[in-house]
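Novice: coordinates only, sequence not included:
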């Protein structure tokens, strides 16, 4: 009897190797489907479009799969499900039976050999399926999703065509369920500002872009959300010429100004007639001849203060003189906007263009921030991570404090906004000049 058992053992080992090979092949196929799924889903469509235009092999197929995620996911799910059924029905059962017989041959009781044999086989197959069939392929797919998507797309397209009726049924069923619950099956397209900022922050951390580049990208994103009121030079800071002034006073203004263009009014800022370019007046100014100020006035466009900053930039591009007057809804003069104001919003103010040499935001040793009242509130919110309402009527830190208090503040008054304490530390007449911002932890200390 012992010799019979010894003769049967090598015979049983031959099909066991075959069945083990089948199990490994099924696990590897599962890995291919997992790799394909994550690669195509994670691949960036603009990058796939660029690869398709470069005639990269498989790029157009990958782009087609990405544009029809329902059909593609149905194809992947069919493959994974079919592989799982085959692995459980064929490899698991066959290998479990072989291992049970082997344990019985080693003297293990039949009551223990069967659960132990099937349990070991199921455990090993499950482990290999998770590691080799899921984790490793998906990790590889995340490392270079576009390249891998191009590699696997032709094969996945072929599988989708072969299993066309089943794929259509699954995709149609999914869409029907989404319609029943009142939602679309397609994911919302587009990228939010927050996602772009997160990508830029990650690129800065990785050393791909510099800190100043990140700041400028943030400025461009903020510019798209600002109105003219948020980037203009307010009327209180506008240097201008008055036709009613004496020739000597006009000469003094022209000699001391740092601006290339100046608005011209008569009797007050609400009667602005146009602008003059200082260079046009230089010949008369240098030779001591009378200034023909009115003859050099040029007409410039007038824009409403609620116009978007990007639309105002388009107006400046088309204008014969890159200069625009800003009026409110009642027709009152509010300020001016120039290309320098747009550049200021993107890259920050140049020291030569401002009367205040101090930066708009200074972080102190205790972690608090000393802010200029004129600092754009969206820049402050990005710097301090202070939440702001989507719709607001103010554009500066001073406006934020005034809106919270609902009146003009006094020196020393404070208000809690978004978890921060904003204290007015300096007033310049009726203008909020400096504000101290403290986080809650700093306030408690």
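Specialist: Received the coordinates, thanks. It should be emphasised that the depicted structure is a prediction, and the values quoted were computed from it without experimental measurement. Numbers count the residues shown, from 1 in each chain.
Novice: From here on, just use CA atoms for contacts and neighbour counts.
Specialist: OK.
Novice: Span of stretch 265-277 from start to end?
Specialist: Stretch 265-277 has an end-to-end distance of 14 Å (criterion: Cα to Cα, to the nearest Å).
Novice: Can you mark which positions in that stretch are buried?
Specialist: Of all the residues in stretch 265-277, those buried under the rule 16 or more other Cα atoms under 10 Å are 265, 269, 272-277.
Novice: now do stretch 387-399
Specialist: 394-399.
Novice: Quick check: end-to-end length of it?
Specialist: With Cα to Cα as the measure, stretch 387-399 spans 15 Å from end to end.
Novice: which residues touch residue 285?
Specialist: 251, 291 (Cα atoms under 8 Å, 6 or more residues apart in numbering).
Novice: May I see the buried residues of the helix or strand containing it?
Specialist: Taking DSSP states H and E as the definition, one finds residue 285 inside helix 278-287. Neighbour counts using 16+ other Cα under 10 Å place 278, 281, 285 of helix 278-287 among the buried residues.
Novice: Now distance to residue 136 too, for those, in TSV please.
Specialist: Shown next, in TSV, are the buried residues of helix 278-287 (distance: Cα to Cα, whole Å):
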residue	distance to residue 136
278	68
281	73
285	77
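Novice: Show me which of those residues is closest to residue 305.
Specialist: Using Cα to Cα, residue 278 comes nearest to residue 305 of these, at 26.0 Å.
Novice: My guess is that closest one contacts residue 258. True?
Specialist: No - using Cα atoms under 8 Å, residue 278 is not in contact with residue 258; the gap is 9.9 Å.
Novice: need the contact list for residue 230.
Specialist: Neighbouring residues of residue 230 by Cα under 8 Å, 6+ apart: 376, 395-396.
Novice: so which helix or strand takes in the spatially most central residue of the chain?
Specialist: Compute the mean C-alpha point of the chain, and by Cα atoms, centre = their mean the closest residue is residue 196, 1.7 Å away. According to DSSP H and E, residue 196 maps onto helix 193-205.
Novice: list the helices and strands that helix packs on?
Specialist: With contacts defined as 3 or more Cα pairs under 8 Å, 6 or more residues apart in numbering; DSSP states H and E, helix 193-205 has these neighbours: helix 211-225.
Novice: one more structure, for comparison:
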């Protein structure tokens, strides 16, 4: 009963004979317990009867008390506590050899086991307990996450992080990781061709949205590889760009990352435009963004330029207002609320229920937040310090 069920299944798949027999016995734990306890109680009662007879012959009526006390100590030490403690600590060493004895013993006394189990199972049904129900052990997402955390040295830290990233995909939506609309870089067909050519020659991205005047009027997605031939022929024009673009791919903002990863795969896409319930474009998300949720940052280029969190000498942090709360929590192992706004700017303004005219200080749970820079109705920078739990409670 102390066997690790998942290791047992693994050993069964490897054709381990003892594991196969133990697994077969555990399919009906009521029968396994029945055959063990029949033998256990039979031996204990028989030993008690024999010890009482011997003690009475040696010491008379006082022998009953002597036999009871002596046999209790002997059974507790040698038949209960010691063997069961050893079996609990090393279940495989005990269970696998024992299964070779218990399996034939169960067949031998099966009629007796069947009668006793029939009576006990009927009694248990009075309390709504179904002993023949599904005995499979299934783990929830939270239990799997705990299992990964407790793997310790058995799993390298990088592997643990990747497994945890996979488990979180169904809990995170595309609007949690998307590049927000105000940071989207694209080609505006209303610009003159020289401006467009200059932008294309300097861009670091391989895929760009192409739009007419504003992002909501997107006409397609441009892959720089498709434009290489146009550049080679020296015939770059707006018409040539329109010929090599691909139709836009739209993604509802509430789509879980796990679902979107499958959609990217089935539609042979690597980038999509995130839209809200009204069809307005909120940002873009790429296949790389989703993979980074699993494996971490794929590229260290421009890491210093993209840094949004800066440690200060007093233990506080300067955090960019556009930083995603999930990224801050991951980097600093904090638990800022993520069920509302996605960015620090949104979290602060929602807590204040207004956009502050000047710098303010507030406390959110056990985090003290001070705005440092506000411009264009946006909080650009904030100082955040995590308070000890007791101080936060006070």
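Specialist: Yes, it's here. Model, not experiment: these values are computed from the prediction.
Novice: So after superposing, what's the score?
Specialist: Scored against TM-score structural alignment, normalised by the length of structure 2, the superposed chains reach a TM-score of 0.80; 384 aligned residues with a Cα RMSD of 3.7 Å.
Novice: on that earlier part again, any idea how far the residue nearest to the centre of structure 1 lies from residue 338 of structure 1?
Specialist: Per Cα to Cα, residue 196 of structure 1 is found 28 Å from residue 338 of structure 1.
Novice: do the same with residue 185 of structure 1
Specialist: For residue 185 of structure 1, the distance to residue 338 of structure 1 - Cα to Cα - is 46 Å.
Novice: Please point out which of the contacts of residue 230 of structure 1 structure 2 shares.
Specialist: Using both residues aligned by TM-score structural alignment, their matches' Cα atoms under 8 Å, structure 2 keeps these contacts from these: residue 395.
Novice: give me every residue that touches the alignment partner in structure 2 of residue 327 of structure 1.
Specialist: When structure 2 is aligned by TM-score structural alignment, residue 327 of structure 1 is paired with residue 275. The contact partners of residue 275 of structure 2, by Cα under 8 Å, 6+ apart, come to 250-253, 281-283.
Novice: my read: residue 23 of structure 2 touches residue 8, true?
Specialist: Yes - the pair residue 23 of structure 2 / residue 8 is scored as a contact, 7.1 Å apart, by Cα under 8 Å.
Novice: circling back: and which of the buried residues of helix 278-287 of structure 1 is nearest to residue 80 of structure 1?
Specialist: Among those, and counting by Cα to Cα, the member closest to residue 80 of structure 1 is residue 278, at 74.6 Å.
Novice: Spatially nearest residue to the corresponding residue of structure 2 for the closest one, not counting backbone neighbours?
Specialist: In structure 2, residue 278 of structure 1 lines up with residue 224, judged by TM-score structural alignment. Spatial nearest neighbour of residue 224 of structure 2, chain neighbours left out: residue 206 (5.2 Å); criterion: Cα to Cα, 6 or more residues apart in numbering.
Novice: The counterpart of that neighbour in structure 1 and residue 341 of structure 1: what is the separation?
Specialist: Under the alignment (TM-score structural alignment), residue 206 of structure 2 maps onto residue 260 of structure 1. Separation of residue 260 of structure 1 from residue 341 of structure 1 (Cα to Cα) stands at 14 Å.
Novice: got it, and residue 31 of structure 1?
Specialist: 55 Å.
Novice: now do residue 308 of structure 1
Specialist: Remark: distance between residue 308 of structure 1 and residue 341 of structure 1 (Cα to Cα) = 13 Å.
Novice: With residue 89 of structure 1 instead?
Specialist: Counting by Cα to Cα - residue 89 of structure 1 and residue 341 of structure 1 are separated by 71 Å.
Novice: who has more neighbours, those two?
Specialist: residue 341 (20 against 11; other Cα atoms under 10 Å).
Novice: quick one: the more buried one and residue 231 touch, right?
Specialist: Yes - Residue 341 of structure 1 is within contact range of residue 231, at 5.9 Å (criterion: Cα under 8 Å).
Novice: the more surrounded of residue 185 and residue 338 of structure 1?
Specialist: More neighbours surround residue 338 than the other of residue 185 of structure 1 and residue 338, with 20 against 15 (other Cα under 10 Å).
Novice: which stretch of helix or strand covers residue 371 of structure 1?
Specialist: Using DSSP H and E, residue 371 of structure 1 sits in strand 369-372.
Novice: where exactly do the helices run in the stretch 1-150 of structure 2?
Specialist: Secondary structure of the stretch 1-150 of structure 2 by DSSP state H, counting those that start in this stretch: the helices cover 5-13, 17-26, 29-59, 62-74, 82-89, 91-108, 110-125, 141-149.
Novice: Can you give me the buried ones in the fourth one?
Specialist: The neighbour-count check on helix 62-74 of structure 2 (16+ other Cα under 10 Å) flags 63-64, 66-67, 71 as buried.
Novice: That helix packs against which elements?
Specialist: Counting contacts by 3+ Cα pairs under 8 Å, 6+ apart, helix 62-74 of structure 2 is packed against helix 29-59.
Novice: Show me which residues of the helix it packs on are buried.
Specialist: Of the residues in helix 29-59 of structure 2, those buried (16+ other Cα under 10 Å) are 30-32, 34-35, 48, 51-52, 55-56.
Novice: Does anything pack onto that helix? Which helices or strands?
Specialist: For helix 29-59 of structure 2, the packing partners by 3+ Cα pairs under 8 Å, 6+ apart come out as helix 17-26, helix 62-74, helix 91-108, helix 110-125.
Novice: related to what we said a few turns ago, what's the distance between the helix holding residue 196 of structure 1 and the middle of its chain?
Specialist: The chain centroid and the centroid of helix 193-205 of structure 1 are separated by 6 Å under Cα atoms, centre = their mean, to the nearest Å.
Novice: Report the angle between it and helix 211-225.
Specialist: 170 degrees (axes from the mean of the first three to the mean of the last three Cα atoms, to 10 degrees).
Novice: So what touches helix 193-205 of structure 1?
Specialist: Here helix 193-205 of structure 1 makes contact (Cα under 8 Å, 6+ apart) with 209-211, 214, 218, 221.
Novice: Next, count neighbours for residue 180 of structure 2.
Specialist: For residue 180 of structure 2, using other Cα under 10 Å, the count is 16.
Novice: Wait, residue 400 of structure 1 touches residue 392, no?
Specialist: No - here residue 400 of structure 1 lies out of contact with residue 392, judged by Cα under 8 Å, at a distance of 9.0 Å.
Novice: how about residue 136 of structure 1, what's its partner in structure 2?
Specialist: In structure 2, the residue paired with residue 136 of structure 1 is residue 86, using TM-score structural alignment.
Novice: Run through the residues that contact that match.
Specialist: Here residue 86 of structure 2 is in contact with no residue (Cα under 8 Å, 6+ apart).
Novice: Could you measure from it over to residue 61 of structure 2?
Specialist: When residue 86 of structure 2 is compared with residue 61 of structure 2 (using Cα to Cα), they lie 37 Å apart.
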